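Asker: just a sequence and a predicted model for now, questions to come.
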Amino acid sequence: MNGQQNPALEGRRTALVTGGARGLGAEICRQLAGQGLQVLVAARRREAAEEVCRAIGPAAVPLALDVTSAESVTEAVREALERFGTIDVLVNNAGVSLDGSRTALDLDDGILRATLDTNLVGAWRMAEAVVPGMVRAGYGRLVNVTSGYGSLALMDSGRHPTYRVSKTALNALTRMLAADLAGTGVLVNSADPGWTRTGMGGPAAPRGPELGADTPVWLATLPEGDTTTGGVFAERKPLPW
């Protein structure tokens, strides 16, 4: 990530979206840019992020970032802060679903570790790297992209066990961070986009990315003075979990 900030974008808040190079993440980036934010499109492959940025325009900047690597997270956040000074919004969108039709009695250690490393630990790494700067600034919006599959209240199947457990744990992380950050101006919430037509959701999903991105973007742009924090939301409404 080279060069200086576009003068036309000075004064805008800056959002970092992980997994921003395709599907839901790319749409979240597009909508945030449309609402006037400077957006860091973060992806493991910079070339993929660059393609999304070309489609969005000058409000989007590519950022190479692998949430499963602590070194990559540290370096990417350092680059972003050197260029923009602050990261005001973090959307932890990067995620994987690897266990297919497996059940809770069919554990694969490798799949479990890989799923948790991206869906839970990756989001945790990002929060650890970004939130201290938000606290110093007295403003921040952290959105963890979750799933209804992580709801204990709606847990009616043992299918996709590692994915479900990872999202349940991500919701717990949301609640813990929100409690730790109470009164700092940093709001932390989870957003369930619903079953969305993406590479993960598949072509049969009933919702397009535009609708799937609505709740994450809403939470990422809660106005100053709002106190909504520690919640899990779907379609902008609290989700039992």
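Answerer: Received it, and whenever you're ready, just let me know what you need.
Asker: can we go C-alpha only for contacts and neighbour counts from here?
Answerer: Will do.
Asker: so which strand or helix has Val52?
Answerer: Here Val52 is covered by helix 46-56, with elements defined by DSSP states H and E.
Asker: mind giving me the packing neighbours of that helix?
Answerer: With contacts taken as 3 or more C-alpha pairs under 8 Å, 6 or more residues apart in numbering; DSSP states H and E, helix 46-56 sits against helix 23-34, strand 38-43, strand 60-64.
Asker: tell me which of these lies nearest to Leu105.
Answerer: helix 23-34 (30.6 Å; C-alpha to C-alpha).
Asker: would you mark the buried spots in the closest one?
Answerer: Neighbour counts over helix 23-34 (16 or more other C-alpha atoms under 10 Å) mark Gly23, Leu24, Gly25, Ala26, Glu27, Ile28, Cys29, Arg30, Gln31, Leu32, Ala33 as buried.
Asker: which other residues reach the helix holding Val52?
Answerer: 20-22, 26, 30, 33, 41-43, 59-64 (C-alpha atoms under 8 Å, 6 or more residues apart in numbering).
Asker: that helix to helix 23-34, inter-axis angle?
Answerer: 50 degrees (axes from the mean of the first three to the mean of the last three C-alpha atoms, to 10 degrees).
Asker: pasting the second one now:
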Amino acid sequence: MNASTRIAVVTGAGSGIGRSVALTLAEAGWSVAVAGRRAEALEETASLAGGNVLCVPTDVTSPPDVTTLFATVCQHFGRVDLLFNNAGVSGPRGVGFEDLSYEDWRTVVDVNLTGAFLCAQAAFRVMKDQSPKGGRIINNGSISAHVPRPNSAPYTATKHAMTGLTKSLSLDGRPHAIACGQIDIGNAATEMTQRMQSGILQANGEVVVEPVMDAADVARTVLHMAELPLAANVQFATVMATAMPYIGRG
């Protein structure tokens, strides 16, 4: 990929994996647009990154916000070469399936799935029509795209759906030089996973402390996926803390 056209959009970039990926891309010479709901957090990401970073406060569940995000990026940078579709929420904790509220279900679905769809569609439209055309979309799946944790129906359902979205985008993007892959992450050390270091409910009812890995390890994997030529694609990658209780379940 030509270094002069390496323009990335990272959603959920105000913290955690999104921030780590934005910093890694910027360090590698990419121009990066960071998106998220919290303007102050985005500004902090930009200040840590240095380089050519554009902050665009965005609610990914809002079609007008997403339209504005990609219009702003195109106006500022001229094109989009990469979307890291990362924004997400985990949903309520410790709530049994029978006690889930409709509002909690909708919140997780709206952010994790509808938000990913809106951003992918906007990126797809830009990538299809720009010159030279094409680009790459990397969706943040999860280990939960494969197996659930207890009491995680909304999150798990959206992450399984993300896999279907990834496959559809891969197929529909072929005629337009748009590649799509998915990174499934297990136990990266972020705000969302702090509870794993104090103990998290297992399928057998036990509460167990789980190992975590540095989010920078995830970011390096995203960078590798992003910098492949468009003729090559990492369709699915699983990056996880080596000793987390995933392999060997059952």
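Answerer: It's in. All values derive from a computational prediction rather than experimental measurement.
Asker: in structure 1, where's the longest helix?
Answerer: The longest helix of structure 1 (DSSP state H) is helix 161-180.
Asker: so that one matches what in structure 2?
Answerer: Alignment of helix 161-180 of structure 1 against structure 2: residues 153-172, by TM-score structural alignment.
Asker: list the contacts of the matching stretch.
Answerer: 89-91, 97, 105, 108-109, 112-113, 117, 139, 141-142, 144-149, 178-182.
Asker: can you turn the buried part of the residues you listed into a ChimeraX selection?
Answerer: In ChimeraX, this line selects whichever of the contacts of stretch 153-172 of structure 2 come out buried by 16+ other C-alpha under 10 Å:
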select :89,91,105,108,109,112,113,117,139,141,142,144,145,148,178,179,180,181,182
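Asker: now, the contacts of stretch 153-172 of structure 2 that are in strands?
Answerer: Using DSSP state E, the subset of these located in strands is Asn139, Ile178, Ala179, Cys180, Gly181, Gln182.
Asker: with respect to Ala122 of structure 2, which of the residues you listed is nearest?
Answerer: Ile178 (12.7 Å).
Asker: I figured that closest one hits Ala231, correct?
Answerer: No. Judged on C-alpha atoms under 8 Å, Ile178 of structure 2 makes no contact with Ala231 at a distance of 9.5 Å.
Asker: aligned to Gly194 of structure 1, what sits in structure 2?
Answerer: That one, Gly194 of structure 1, aligns with Gly186 by TM-score structural alignment.
Asker: average distance between the longest helix of structure 1 and structure 2?
Answerer: Comparison of helix 161-180 of structure 1 with structure 2 after fitting gives an average deviation of 0.7 Å (mean C-alpha distance after the TM-score superposition for structure 1).
Asker: and the residue nearest to Val222 of structure 2 when sequence neighbours are not counted, how far from Val56 of structure 2?
Answerer: Nearest residue to Val222 of structure 2, sequence neighbours excluded (C-alpha to C-alpha, 6 or more residues apart in numbering): Val21, at 7.1 Å. To Val56 of structure 2, Val21 of structure 2 is 16 Å away according to C-alpha to C-alpha, to the nearest Å.
Asker: Ile17 of structure 2 now?
Answerer: Taking C-alpha to C-alpha, one finds Ile17 of structure 2 at 17 Å from Val56 of structure 2.
Asker: structure 1: which residue goes with Val21 of structure 2?
Answerer: Counting by TM-score structural alignment, the partner of Val21 of structure 2 is Ile28.
Asker: who's in contact with that match?
Answerer: Ile28 of structure 1 touches Val17, Gly20, Ala213, Asp214, Pro216, Val217, counting by C-alpha under 8 Å, 6+ apart.
Asker: and the gap between the counterpart of the first one in structure 2 and Phe97 of structure 2?
Answerer: Val17 of structure 1 maps onto Val10 in structure 2, with residues paired by TM-score structural alignment. Here the distance between Val10 of structure 2 and Phe97 of structure 2 works out to 32 Å (C-alpha to C-alpha).
Asker: Leu118 of structure 2 maps to what in structure 1?
Answerer: Leu118 of structure 2 maps onto Arg125 in structure 1, by TM-score structural alignment.
Asker: in space, not sequence, find me the middle residue of structure 1.
Answerer: Closest residue to the average C-alpha location of structure 1: Asn92 at 1.9 Å, with C-alpha atoms, centre = their mean.
Asker: apart from its chain neighbours, what residue comes closest to that residue?
Answerer: Per C-alpha to C-alpha, 6+ apart, closest to Asn92 of structure 1 is Asn144, 4.8 Å.
Asker: which residue sits closest to Val95 of structure 2, ignoring its sequence neighbours?
Answerer: For Val95 of structure 2, the spatially nearest residue (C-alpha to C-alpha, 6+ apart) is Asn151, at 6.1 Å.
Asker: can you give me the buried ones in the match of helix 161-180 of structure 1?
Answerer: 153-163, 165-167, 169-170.
Asker: structure 1: which residue goes with Pro63 of structure 2?
Answerer: By TM-score structural alignment, Pro63 of structure 2 lines up with Ala70.
Asker: wait, Val218 of structure 2
Answerer: Aligned partner of Val218 of structure 2 by TM-score structural alignment: Gly212.
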